[in-house]
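Enquirer: Test case, fold it:
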Amino acid sequence: MRLALALLCATAAAPPVLAQQTDADALYDALDLGTVIEVMREEGLDYGEDLGQDLLGGQGGTAWTNLVDGLYDTGRMGDIVRARFTQELSDVDTAPLVEFFKGDLGQRVIRLENEARQALTDEEIEDAAAARVTQMRADDDPRIDLIGTFIEANDLVESNVVGAMNSNYAFYTGLLDGDVVDGGMTEEQALSDVWAQEEAIREDTRDWVYSYLTLAYQPLSDEELNRYIDISRTDAGQAMNQALFDAFDEMYVDLSRRLGEGAARMMASEDI
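Expert: The predicted structure is shown next:
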């Protein structure tokens, strides 16, 4: 191509690409993913505490607490998620999604989702939410079917199962790199062990997702929830959903591997 024509094409092509990238960033902000990551940090700190008891026998002390606190850094977590999320959506017209999630219903949905996720960090609330789902099923409450439709439209169970298994395997690889697993476990054995957890993970995931969404969307009317389902089923909605899973999967795999590596170092140094 002639240089002038090439420059003209580059100039003409630049604005749409930049606009889409800006829309992806705007969508990230409209979804309030920063707040989601803050809740994930709280969940991670709780998980790290439990892991320290189970794997280190509670002997990790301040060193383990500091390691977990440093890993679950919202700045680094957010950088990973935003970069992958915007990259995945760089060729997607996200303007309709930005419009929806910046609108009254979209903002209400995001607020309800964040409040519910925060609430479920309380074990009593989680148990109560699970009990409510059980009762709704016993009563043949049609709302359960609508929640199920939302879950299916967004592939929330299977995608989360895959993400959990990826994270579990990443944790194993971190431990294996430290050569502290009893019996000299190989990567193949670790992978087999992760696959053995699949059904239990799926059951736990299904229960949690139903509890979470039933709690979150309780204030929404069926018409409002159907509007959310409709936009989730669009090509852009499906692309956004996949981008979210890919971005958070990358973040959790990174965290899990680093947790495994940190645990291995401590187990080796303390001879736990």
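
Enquirer: okay, CA-based contacts and neighbour counts for the rest of this
Expert: Fine.

Enquirer: my guess is R265 meets L176, correct?
Expert: No - assessed by CA atoms under 8 Å, R265 is found out of contact with L176, at 10.8 Å.

Enquirer: In the chain, which helix is the longest?
Expert: In the chain, with assignment by DSSP state H, the single longest helix is helix 235-270.

Enquirer: Mind giving me the packing neighbours of that one?
Expert: For helix 235-270, the helices and strands in contact under the criterion 3 or more CA pairs under 8 Å, 6 or more residues apart in numbering; DSSP states H and E are helix 33-56, helix 61-71, helix 74-88, helix 95-102, helix 156-177, helix 222-233.

Enquirer: Nearest to Q21 among those would be which one?
Expert: Closest approach to Q21 among the helices and strands packed on helix 235-270 (CA to CA): helix 74-88, 6.7 Å.

Enquirer: buried sites along the closest one?
Expert: Neighbour counts over helix 74-88 (16 or more other CA atoms under 10 Å) mark T74, M77, G78, I80, V81, R82, R84, F85, T86, Q87, E88 as buried.

Enquirer: same thing with stretch 98-114?
Expert: Result for stretch 98-114 [16+ other CA under 10 Å]: buried residues 98, 100-102, 105-114.

Enquirer: Let's compare: structure for the following, please.
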Amino acid sequence: MSMISRLSVPLRPRGLHFVLPLLVLLLVALPGLSRAADRARIEAFLNVTGFDVALDSIAFSAASAPQMLGMAPDAFGKDWERVTGEVFDTGVMRGIALEILEQTLDDGDLNHAVEFYASDLGQRLVEAENASHMIEDDSAKTAEGEAIIAGLVESGSERLELFKRMNRAIDSTGSSLRAIQEIQFRFLMAASAAGIVDLRMDTEELRGVLRQQESEMRIVLQRSALAGAAYTYRDFGEDDLLAYAEALETPQMARVYELLNAVQYEIMANRFEVLAGEMASLHPGQDI
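Expert: All right, here's what the predicted structure looks like:
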């Protein structure tokens, strides 16, 4: 029972460069907006930073659902794609994110993040991240990233430490492991309630099983994140990587990423719970 979250997002269209100044003006120059305009500001924030398409990419995680239940990937038949498309509807997921962020995202932190990601370096980084994340099959990307890491280790390159700094900054509170465990827990409990699986343990026993996997999962997460960074930023120079690491390490950016990570994981958990209910109509239950 393991699932690694991924931010798989499509490449930003070239036309965005022409609308960025208008988005930044909306975000920074008009702080005293109504509730409706507040939502517009947050939508613009998501656009500039690329988090909107990152939210859309949560749908890729649906592929791991059968494996989490100990089932074959094709266990739920021809309706699987339709059901997952409905559950992981991008409009629904963006709506949830907007509702949360309207209540929680600090204006100062929003503006700080926008000013960085709207810069030339910020937009080049977002474009590279989007291009990397839109690769649905991670295997080739991971293999190339691991090969890059092996070369950096052999040569003693400083790039390796920069990648580690960036990854630490993005998950400064170490929340990813705990969040993935919670997603697994909520999904398995929902699947049990829906009759998909016969969960032969109580909640504390299930949490204990998940805790037993912590060490292995932590290593997998770290290796995956490092390989992903090596692949994604392979064409950036060390000066750019250092500038990005320093930007990510600011208190404002740390708070933004802590919040965005929490939003992403809550949406994933929520959608997996809904998916469990839908899966009950697609396949008979089994023991776990």
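
Enquirer: coming back round to it: turn the helices and strands packed on helix 235-270 of the first structure into JSON lines, including distance to P16 of the first structure.
Expert: JSON lines is the format used below for these (distance: least, CA to CA, whole Å):
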{"stretch": "helix 33-56", "distance to P16 of the first structure": "24"}
{"stretch": "helix 61-71", "distance to P16 of the first structure": "37"}
{"stretch": "helix 74-88", "distance to P16 of the first structure": "15"}
{"stretch": "helix 95-102", "distance to P16 of the first structure": "12"}
{"stretch": "helix 156-177", "distance to P16 of the first structure": "31"}
{"stretch": "helix 222-233", "distance to P16 of the first structure": "23"}
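
Enquirer: ranking the ones you listed by burial, who's on top?
Expert: helix 156-177 (a mean of 20; mean count of other CA atoms under 10 Å).

Enquirer: Helix 235-270 and that helix, what's the angle between them?
Expert: 30 degrees (axes from the mean of the first three to the mean of the last three CA atoms, to 10 degrees).

Enquirer: with the second structure superposed, average distance for helix 156-177 of the first structure?
Expert: Here the mean offset of helix 156-177 of the first structure against the second structure after fitting is 1.9 Å, by mean CA distance after the TM-score superposition for the first structure.

Enquirer: Identify the residue spatially nearest to the equivalent of L27 of the first structure over in the second structure, adjacent ones excluded.
Expert: Alignment note (TM-score structural alignment): L27 of the first structure maps to F45 of the second structure. Nearest residue to F45 of the second structure, sequence neighbours excluded (CA to CA, 6 or more residues apart in numbering): V114, at 6.5 Å.

Enquirer: and the equivalent of the one you found over in the first structure, what is it in contact with?
Expert: Mapped onto the first structure by TM-score structural alignment, V114 of the second structure lines up with V98. By CA atoms under 8 Å, 6 or more residues apart in numbering, the contact list for V98 of the first structure reads D23, A26, L27, A30.

Enquirer: Could you check how far V98 of the first structure is from D222 of the first structure?
Expert: 22 Å (CA to CA, to the nearest Å).

Enquirer: Check T134 of the first structure too.
Expert: 20 Å.

Enquirer: Next, the contact list for L191 of the first structure, please.
Expert: Going by CA under 8 Å, 6+ apart, L191 of the first structure touches Y169.

Enquirer: in what helix or strand does it lie?
Expert: Here L191 of the first structure, judged by DSSP states H and E, is contained in helix 187-196.

Enquirer: Check the offset of that helix from the chain's centre.
Expert: 22 Å (CA atoms, centre = their mean, to the nearest Å).

Enquirer: State the span of the first structure onto which stretch 229-240 of the second structure is aligned.
Expert: Taking TM-score structural alignment, stretch 229-240 of the second structure hits residues 213-224 over in the first structure.

Enquirer: Kind regards, and thank you for your time.
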